[in-house]
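Engineer: Please find the sequence and the predicted model below.
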Amino acid sequence: MEYKNLGRSGLKVSQLSYGAWVSFGTQLDVKEAKSLLQCCRDHGVNFFDNAEAYASGLAEEIMGQAIRELGWKRSDVVVSTKIFWGGSGPNEKGLSRKHVVEGTKASLKRLEMDYVDVIYCHRPDTTTPIEETVRAMNYVIDNGWAFYWGTSEWSAEQITEAWRIAERLDLVGPIVEQPEYNLLSRTKVESEYLPLYTNYGLGLTTWSPLASGVLTGKYNKKVIPPDSRFALENFKYLSNQSLDDELLRKVEGLKPIAEELGVPLSQLAIAWCASNPNVSSVITGATKKFQIEENMKAIDVIPLLTPAVMERIETVVQSKPN
């Protein structure tokens, strides 16, 4: 496993990481989570991602209990969570100072941890001044509840405003953004955020490298396996968005490239994401150990992505931003 600095910070995260979205609390209990987390550690993963919204907080409880029972040394792992959707009350969501502080404390209690390494603003909050959020995130850091803060699915304009406020107030700006990034979704990472990498040293921890499983090829006949994400009641909406005929044709077109390299399509897709120099870590998801073991082999595929192979991939997906 390779370890990369999270943006311009000194924090080192594994090039591939593991996220609890969908799986923890929805598909997996503590016993199963322990098995998967240990499998990740055995493959060198040190970065684990969560959010207060995942399974309404249960994902944090499961991850925290699993890590405690596994007996891991806290300094050996990087744990992140995200604040935005904390409950149904008017002050239990968003990025007000009140919810940032209360949400962070509640997350730490569920995780059974004194701090998280990184805390994200899970979405932009257009009803709260960005200055209030910047000050609140710095309050969280100053209290030792997190070491770094970042954003998820913010626009380049919003991240830039946060940085300008932080610099004006001599505060800490967001060091990392967590956007969706895969062969079918590229504009933010490869176009919109370009100035931010140089101007602010922004790092990326990207999610959905397999486009919710579409880039494995398992949905190409539009048959949804019963144990897949798209079969879950709360995530059926994703299948309507993702099982588009044109997208599936592109996925089909990638298969011969993966076959010539002698690797599964899923590994090719993950390796492609990780090969972007602006990506600090690619967050993977899995509900079974064999999936983690397969995903981790993507590290060995990165050197196979020569300029010629990358050009062939571009010809098939035709998704490069203008």
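Structural biologist: Yes, it's here.
Engineer: C-alpha from now on. contacts and neighbour counts both.
Structural biologist: Fine.
Engineer: Break down this protein into its strands, ranges please.
Structural biologist: In the chain, the strands defined using DSSP state E lie at 3-5, 12-14, 16-19, 47-49, 78-83, 116-121, 146-151, 176-177, 203-206, 279-284.
Engineer: can you tell which of those is closest to I302?
Structural biologist: Nearest to I302, of all the strands of the chain, is strand 16-19, at 11.8 Å by CA to CA.
Engineer: Surely I67 is in contact with K34?
Structural biologist: Yes. Using CA atoms under 8 Å, I67 makes contact with K34 at a distance of 7.2 Å.
Engineer: give me the number of residues near the residue nearest to Q15 when sequence neighbours are not counted?
Structural biologist: Take Q15 and drop its neighbours on the chain: the residue closest to it by CA to CA, 6 or more residues apart in numbering is S281, 4.4 Å away. Using other CA atoms under 10 Å, S281 has 29 neighbouring residues.
Engineer: roughly how far apart are S281 and S23?
Structural biologist: Distance, S281 to S23, using CA to CA, to the nearest Å: 19 Å.
Engineer: Contact partners for G57?
Structural biologist: If you count contacts by CA atoms under 8 Å, 6 or more residues apart in numbering, G57 has them with A51, S107, R110.
Engineer: Okay, and which of those map to helices?
Structural biologist: Judged by DSSP state H, the contacts of G57 include S107, R110 as members of helices.
Engineer: what's the closest of the contacts of G57 to S228?
Structural biologist: Nearest member of these to S228, counting by CA to CA, is A51, at 21.3 Å.
Engineer: And that closest one, how far from E246?
Structural biologist: 32 Å.
Engineer: Compare those two and say which one has the larger neighbour count.
Structural biologist: A direct count of neighbours by other CA under 10 Å for A51 and E246 places A51 higher, at 26 against 11.
Engineer: for comparison:
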Amino acid sequence: MVQPESEIKLEYDSKGMPFRRLGPSGLRVPLFSYGGWLTLGQSVVGDPCKEIIKTAFENGINMFDTAEAYNKGECEKELGRVFKELGLRRTDLVITTKLFWGVRAGPNAGGLSRKHIIEGTQESLARLQVEYVDVIFAHRCDVNVPMEEIVRAFNYVIDKGWAFYWGTSEWTAQQLEEAYHVANKLGLVGPVSEQCQHHMFHRDRAEKEYAPIYKKYHLGNTVFSPLASGLLTGKYNDGIPKGSRFDVEKDFFSSTIKALQSPEGQEKIRKVKELTKLAKEELDTTPGNLALAWVAKNPNTSTVILGATKPEQLLENLKALKVIPKLTPEIIKKIEKILDNKPESHPTYGRPALDEFGKHLY
């Protein structure tokens, strides 16, 4: 999608959106981005897609995330169509997609073989109507493919100019470490970003398991599901509202819905109610915006992916930008008291802690 300047209809204006580097790379990404999982090309199609993307772009969001598996490629198609119809300049956009599950059945139609990485990339580009994506992610790690093959294939994609960087999604720290080891040994490029789930009720991987990876390789997170699929907005405190994600995608979220009825699920709802009170009384905001600001404040977060289904929902989410400066140490302490789930540090077996500066060397 290289459009002549005469066809550009919308000029990009950051509107004060903060930007961060994507991990160790030089690529700058908006603190809040937009993703099409379970929405674009699925529950949201046609003109509503255009309205959401237009609203995002006009409010500083220029990064859009998708995957080949999102409604079997339909999400990529919707994004490609909308980018073209809106007349957006390609260089103003940061487009990311992911490979693993494929769009059809077949022994080589998915996974991370060199064959699927190369052919899957070409098909994604065709659906998006672009010559390249900024970042291509391995949607999961393929334990049946040698890591050297995976690393070499993604580097081939980069060398061909089909992507500028590559990343991972929901990989373990051990798998990431192996990828970096292989890349360093071969003089190749390792992943610059992980796309992992991170929210107030899902913390261990992002805050503990990856800790050594952050220090050693400066990995950056492109966080998905920051609102726990809407649970942290408080909308499910009294049941499942009609038109909500748990209602529209009830089959997909069946196990999650069932879990909410358990004692553990009810305890989460109790905590959301306490967070709602804290958000309103001390920060003059909503629990959803508090949850978004909390994830965004993490120094290892490069961008937080929003999954709004309506333009007004997206605009409401962006109010979280004003909450971030309000998250003082005192407020964070109160949040932690409510959550009571902060990942435990690795044991020191009685040895004294390192001083404030020395601990950052290791």
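Structural biologist: That came in fine, so what should we check first? Not measured: the values here are computed from a predicted model.
Engineer: Quick one: residues contacting E192 of structure 1.
Structural biologist: By CA under 8 Å, 6+ apart, the contact set of E192 of structure 1 is S155, A156.
Engineer: Output the residue interval of structure 2 matched by stretch 27-43 of structure 1.
Structural biologist: With TM-score structural alignment applied, stretch 27-43 of structure 1 matches the range 43-59 in structure 2.
Engineer: ugh, typo on my part, it should be stretch 126-137 of structure 1
Structural biologist: Across structure 2, the stretch matching stretch 126-137 of structure 1 (TM-score structural alignment) is residues 143-154.
Engineer: In the matching stretch, which residues are buried?
Structural biologist: Neighbour-count burial for stretch 143-154 of structure 2 flags M147, I150, V151, R152, A153, F154 (criterion: 16 or more other CA atoms under 10 Å).
Engineer: Distance to G35 of structure 2 added to the residues you listed, as CSV?
Structural biologist: CSV is the format used below for these (distance: CA to CA, whole Å):
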residue, distance to G35 of structure 2
M147, 28
I150, 25
V151, 25
R152, 27
A153, 25
F154, 22
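Engineer: which residue in structure 2 lines up with the residue nearest to Q15 of structure 1?
Structural biologist: Alignment note (TM-score structural alignment): S281 of structure 1 maps to T303 of structure 2.
Engineer: Distance of the closest residue to Q42 of structure 2 other than its chain neighbours relative to W171 of structure 2?
Structural biologist: Spatial nearest neighbour of Q42 of structure 2, excluding adjacent residues (CA to CA, 6+ apart): N71 at 6.1 Å. Separation of N71 of structure 2 from W171 of structure 2 (CA to CA) stands at 22 Å.
Engineer: Over to A69 of structure 2?
Structural biologist: Relative to W171 of structure 2, and taking CA to CA, A69 of structure 2 is found at 17 Å.
Engineer: Name the nearest residue to L28 of structure 1, sequence neighbours excluded.
Structural biologist: Distance criterion CA to CA, 6+ apart; nearest residue to L28 of structure 1, sequence neighbours excluded, is T287 at 7.2 Å.
Engineer: what's near enough to touch that neighbour?
Structural biologist: T287 of structure 1 touches S23, Q27, L28, L36, counting by CA under 8 Å, 6+ apart.
Engineer: PyMOL command to pick out the buried ones of the residues you listed?
Structural biologist: Burial among those is assessed by 16+ other CA under 10 Å; the matching PyMOL selection reads:
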select buried, resi 23+28+36
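Engineer: and the contacts of T287 of structure 1, which of them are in helices?
Structural biologist: In helices, defined here by DSSP H, the members of those are L36.
Engineer: ok, back up a step: can you tell me which of the strands of structure 1 comes nearest to C40 of structure 1?
Structural biologist: The nearest among these, by CA to CA, is strand 16-19 at 7.4 Å.
Engineer: quick one: contacts of that closest one?
Structural biologist: 1, 40, 45-50, 274, 281-285, 296, 299.
Engineer: can we see that at 7 Å?
Structural biologist: The contact list for strand 16-19 of structure 1, computed with CA atoms under 7 Å, 6 or more residues apart in numbering, reads V45, N46, F47, F48, D49, N50, S281, V282, I283, T284, G285.
Engineer: mean shift of that strand relative to structure 2?
Structural biologist: Aligned to structure 2 and superposed, strand 16-19 of structure 1 gives a mean residue distance of 0.4 Å (mean CA distance after the TM-score superposition for structure 1).
Engineer: In that strand, which residues are buried?
Structural biologist: Of all the residues in strand 16-19 of structure 1, those buried under the rule 16+ other CA under 10 Å are L16, S17, Y18, G19.
Engineer: show me the contacts for whatever residue of structure 1 lines up with I118 of structure 2.
Structural biologist: By TM-score structural alignment, I118 of structure 2 lines up with V101 in structure 1. Neighbour list for V101 of structure 1: V140 [criterion: CA under 7 Å, 6+ apart].
Engineer: I figured A228 of structure 2 was touching H199, is that so?
Structural biologist: Yes. In this structure A228 of structure 2 lies within contact range of H199 using CA atoms under 7 Å: 6.3 Å.
Engineer: Which of those two has more residues huddled nearby?
Structural biologist: Legend: neighbour count by other CA under 10 Å for A228 of structure 2 and H199, higher for H199 (20 against 17).
Engineer: which residue in structure 1 lines up with that one?
Structural biologist: Superposed on structure 1 with TM-score structural alignment, H199 of structure 2 falls opposite N182.
Engineer: Which residue is the nearest non-sequential neighbour of its match?
Structural biologist: Closest residue to N182 of structure 1 apart from its sequence neighbours, by CA to CA, 6+ apart: P209 at 4.7 Å.
Engineer: And the one you found, how far from L184 of structure 1?
Structural biologist: Distance, P209 of structure 1 to L184 of structure 1, by CA to CA: 9 Å.
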